[in-house]
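In: sequence unknown, structure follows:
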């Protein structure tokens, strides 16, 4: 048989595209008439029929058998031929005109039954039903979980703005792990962001406390001299009346633990893009603040973000001399950042642009923990 001639599998492929994009199930759920699918069949040209009539008849027979007595599709036939080999009936078009035909052709009857069960379960809850109809394959992917998901949805919807922890969820058959595992589905049902923090914040639930770690100088007024390090809830730390003379914010944890604390000052762990927690500390607004991050595109992006809170912040050990002085310790930044940064100094922006455009090498980065420690101490002391 010619490779160009349509097979029953190719007929099914035409219908499968509508199954895969969800349009068949959406129409089925909405009670709409079946969207008729007509597939023109590529078959032998009249000039080819006489070359091997048996092959042509075999092709037509396979298409005819594939319809399974019209349970999968029907065929329209046309007459071809002439005086050399007689007139013959060959299939010209396959037509799928009913849901049952499509389910049989694709072998998805069991999936459709599961989908119908899901629809029956969620029908009393209009927002959930609307999401299931709009996202049939996503709904099927969690088919076994719908009783619990529906219970979780109801509890979360009823407790919007309650300030409770997710751990307190008491819906039947639901525990914290299930809610967290299916957070993105629940977020879509509830119309809130799917990120962990955005989910809780939008629902008015309480999240895990944000802690800020800091190492105070013994001379720092407002804290016991015996404390060498604290981890404090961000809002509680912001409420303290601390008056450090200087502050050093460090991106990397081990570097944060290693640097000396300036007299009368404080060292804080910025923790990468979580630096906003430090930036919101109001008692840093009038303090000489230095920031030390990685020498890569993300390090400068974090510095730029930090200055949105504390414009007076100065960078340290994030200069061209430090980068070029440690060429043998360069690494490769897997996914460089490329945003436009408006809060960098001219020198910082020039170096950032060199990193973004690979002028110094392919995705160059220098992690702060790779800096020579004598170099670090000398410049921090200065």
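Out: It's in. Here the structure is a predicted model, which means the values were calculated and not measured. Numbers count the residues shown, from 1 in each chain.

In: Could you use CA atoms for every contact and neighbour count after this?
Out: Will do.

In: can I assume residue 99 is in contact with residue 34?
Out: Yes. When contacts are counted by C-alpha atoms under 8 Å, residue 99 is listed as touching residue 34 (6.0 Å).

In: Out of the two, name the residue with the larger neighbour count.
Out: Using other C-alpha atoms under 10 Å as the criterion, residue 99 and residue 34 rank with residue 99 on top: 19 against 15.

In: and that one, what does it touch?
Out: Residues touching residue 99, when contacts are defined by C-alpha atoms under 8 Å, 6 or more residues apart in numbering, comprise 28, 34.

In: Pull up the gap between it and residue 113, please.
Out: Look at residue 99 and residue 113: by C-alpha to C-alpha, to the nearest Å, they are 12 Å apart.

In: would you list every one of the strands in the stretch 51-200 of the chain?
Out: Listed in chain order, the strands of the stretch 51-200 of the chain (DSSP state E, counting those that start in this stretch) span residues 74-82, 86-96.

In: any chance of those strands in a markdown table, with mean neighbour count and distance to residue 23 too?
Out: Below are the strands of the stretch 51-200 of the chain laid out as a markdown table (neighbours: other C-alpha atoms under 10 Å; distance: least, C-alpha to C-alpha, whole Å):
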| stretch | mean neighbour count | distance to residue 23 |
| --- | --- | --- |
| strand 74-82 | 15 | 21 |
| strand 86-96 | 18 | 15 |
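
In: Got another one to weigh against that:
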């Protein structure tokens, strides 16, 4: 038998999967009403995908409450009766109805609730509370505007998906998105960079992050913009002989160019932190690469990387650092980790922290799939993301002395060669 908290979880789960479709249906009905009032007839009917996910098929919905078994009714009728009374009182208080079933108990007929019937998404949002009423209202306002300004979204059955995609945008960003979609629908941007697009308030980073949405609103598969400039990888030479001979210490490579480094590195250390890469101690045949964030595709594309005998990745001992390590391996970088397992964490946890760079608390979170981590690395990852973890959630790599990291590299290289 379910409690009110359990059923509210069920209601919110359904609301999560249907709220955008409900908002889209509101926009379609508003458009239909406006067209009828103006005497222009019905607008284009919704696409099949929109019809299948419409408000009418999502709500009302009956949520099962569970049923006391005949054995439990016979053994503890008072508990079952109290449960039924709780649901009757709760449904009356919140303005929702119950479906009931007659049960035979001790030679008498008793009515027990079987389902809670929620009539519509508005009611579901009020029951769930928190952000839901505002979220649903915002979705409907945006759906009406999108349907009016970009009717092809309705015709193509894309309105609900678009409402969900813009849900987290601020009002400023949503307004800018609509202006960008309208501009690209009417103008040819062939040959322009994102930075050169003449839309007030728009900047290149904003546009690069929302190209898919802008393409969808403008009904263009290709906006005609010039591709991003090829990525560059910055690295530091560590070989003492090269440096003693006056060779340059810092270098960079543009992906796609054929330029080779001053020497073919034997050992490559990819560092998540720029400072640790630049200041890494001397290392025979070594090069340290600035990993600077997620991804790894650019570094994986370096033509001289596969020829290195030893490739190591050194990042923060936190959930993000281990996810980045997983991403580098997924991109094709066959790196061993450096100081990124539970023994290393325990050794250096005295320098740990529980806040991020902005001073916000680091929280437990749902772990992501990390199929490219070793068992030892995944053990640390699962610990750092767990609700039950009561220790620090991050040890930043720059807190570990560089000579310790360099010694660890030499030890790893030596062990590999000895094996």
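Out: Received the coordinates, thanks. All values reported here derive from a predicted model rather than from experimental measurement.

In: so what number do they get for TM-score?
Out: Overall, the chain-to-chain superposition scores 0.54 on the TM-score scale (TM-score structural alignment, normalised by the length of the first structure); 265 aligned residues with a C-alpha RMSD of 4.6 Å.

In: So residue 288 of the second structure, which state does it fall into?
Out: Put simply, residue 288 of the second structure is strand when judged by DSSP: H, G, I helix; E, B strand; the rest coil.

In: what's around it, how many residues?
Out: Close neighbours of residue 288 of the second structure, defined as other C-alpha under 10 Å, add up to 29.

In: can you check residue 371 of the second structure too?
Out: 12.

In: what's the counterpart of it in the first structure?
Out: Pairing criterion TM-score structural alignment: the partner of residue 371 of the second structure within the first structure is identified as residue 342.

In: Skipping its backbone neighbours, what lies nearest that match in space?
Out: Using C-alpha to C-alpha, 6 or more residues apart in numbering and skipping the chain neighbours, the partner closest in space to residue 342 of the first structure is residue 304 (7.2 Å).

In: which residue is nearest the centroid of the second structure?
Out: Closest residue to the average C-alpha location of the second structure: residue 368 at 9.9 Å, with C-alpha atoms, centre = their mean.

In: Could you report the distance from that residue to residue 385 of the second structure?
Out: As defined by C-alpha to C-alpha, residue 368 of the second structure lies at a distance of 9 Å from residue 385 of the second structure.

In: Quick one: classify the equivalent of residue 272 of the first structure over in the second structure as helix, strand or coil.
Out: In the second structure, the position corresponding to residue 272 of the first structure is occupied by residue 293, as judged by TM-score structural alignment. Assigned by three-state DSSP, the conformation of residue 293 of the second structure is coil.

In: Residue 293 of the second structure: neighbour count?
Out: Other residues near residue 293 of the second structure come to 14 when the count uses other C-alpha under 10 Å.

In: For residue 99 and residue 34 of the first structure, list the residues in contact with both.
Out: With contacts defined as C-alpha under 8 Å, 6+ apart, the residues adjacent to both residue 99 of the first structure and residue 34 are residue 28.

In: what helix or strand does the residue lying closest to the residue nearest to the centre of the second structure once chain neighbours are set aside sit in?
Out: Taking C-alpha to C-alpha, 6+ apart as the measure, residue 368 of the second structure lies nearest to residue 323, with 7.9 Å between them; neighbours along the chain are not counted. Mapping residue 323 of the second structure onto the secondary structure by DSSP states H and E places it in helix 319-330.

In: against the first structure, where does that helix fall?
Out: Residues 297-308 of the first structure are where helix 319-330 of the second structure aligns, with TM-score structural alignment as the criterion.

In: Run through who's touching the matching stretch.
Out: Counting by C-alpha under 8 Å, 6+ apart, residues outside stretch 297-308 of the first structure touching it are 272-273, 275-276, 279, 291, 293-294, 313, 315, 336-339, 341-344, 348, 352, 355-356, 365.

In: just stretch 79-92 of the second structure next, same as before
Out: In this structure, residues lying in contact with stretch 79-92 of the second structure by C-alpha under 8 Å, 6+ apart are 4, 68, 72-73, 97-98, 112-113, 116.

In: what does stretch 288-295 of the first structure give?
Out: 245-252, 272, 299-300, 302-303, 312-319, 323, 365-368.

In: Mind jotting down where the helices sit in the stretch 51-200 of the second structure?
Out: Along the stretch 51-200 of the second structure, the stretches classed as helices by DSSP state H, counting those that start in this stretch are 55-58, 70-75, 77-94, 121-128, 132-149, 152-155, 159-165, 171-186.

In: Show me what the helix or strand harbouring residue 13 of the first structure is packed up against.
Out: For residue 13 of the first structure, the element it lies in under DSSP H and E is helix 8-20. In this structure, helix 8-20 of the first structure packs against strand 37-40, helix 53-66, helix 99-106, with contacts taken as 3 or more C-alpha pairs under 8 Å, 6 or more residues apart in numbering; DSSP states H and E.

In: Flag every buried residue along that helix.
Out: For helix 8-20 of the first structure, the buried set under the neighbour-count rule, 16 or more other C-alpha atoms under 10 Å, comprises 8, 11-12, 15-16, 19.

In: Can you verify the residue nearest to the centre of the second structure is assigned to a strand?
Out: No. When classified by three-state DSSP, residue 368 of the second structure is found to be coil rather than part of a strand.

In: tally of neighbours for residue 149 of the first structure?
Out: 26.

In: One more: residue 177 of the first structure?
Out: The number of residues packed around residue 177 of the first structure, counting by other C-alpha under 10 Å, is 11.

In: any idea what it aligns with in the second structure?
Out: Structural alignment (TM-score structural alignment) places residue 177 of the first structure against residue 202 in the second structure.

In: Residue 201 of the second structure versus the nearest residue to that match once chain neighbours are set aside, what's the distance?
Out: With C-alpha to C-alpha, 6+ apart as the measure, residue 176 is the residue that lies nearest to residue 202 of the second structure, at 7.2 Å, once sequence neighbours are left out. Residue 176 of the second structure sits at a distance of 7 Å from residue 201 of the second structure (criterion: C-alpha to C-alpha).
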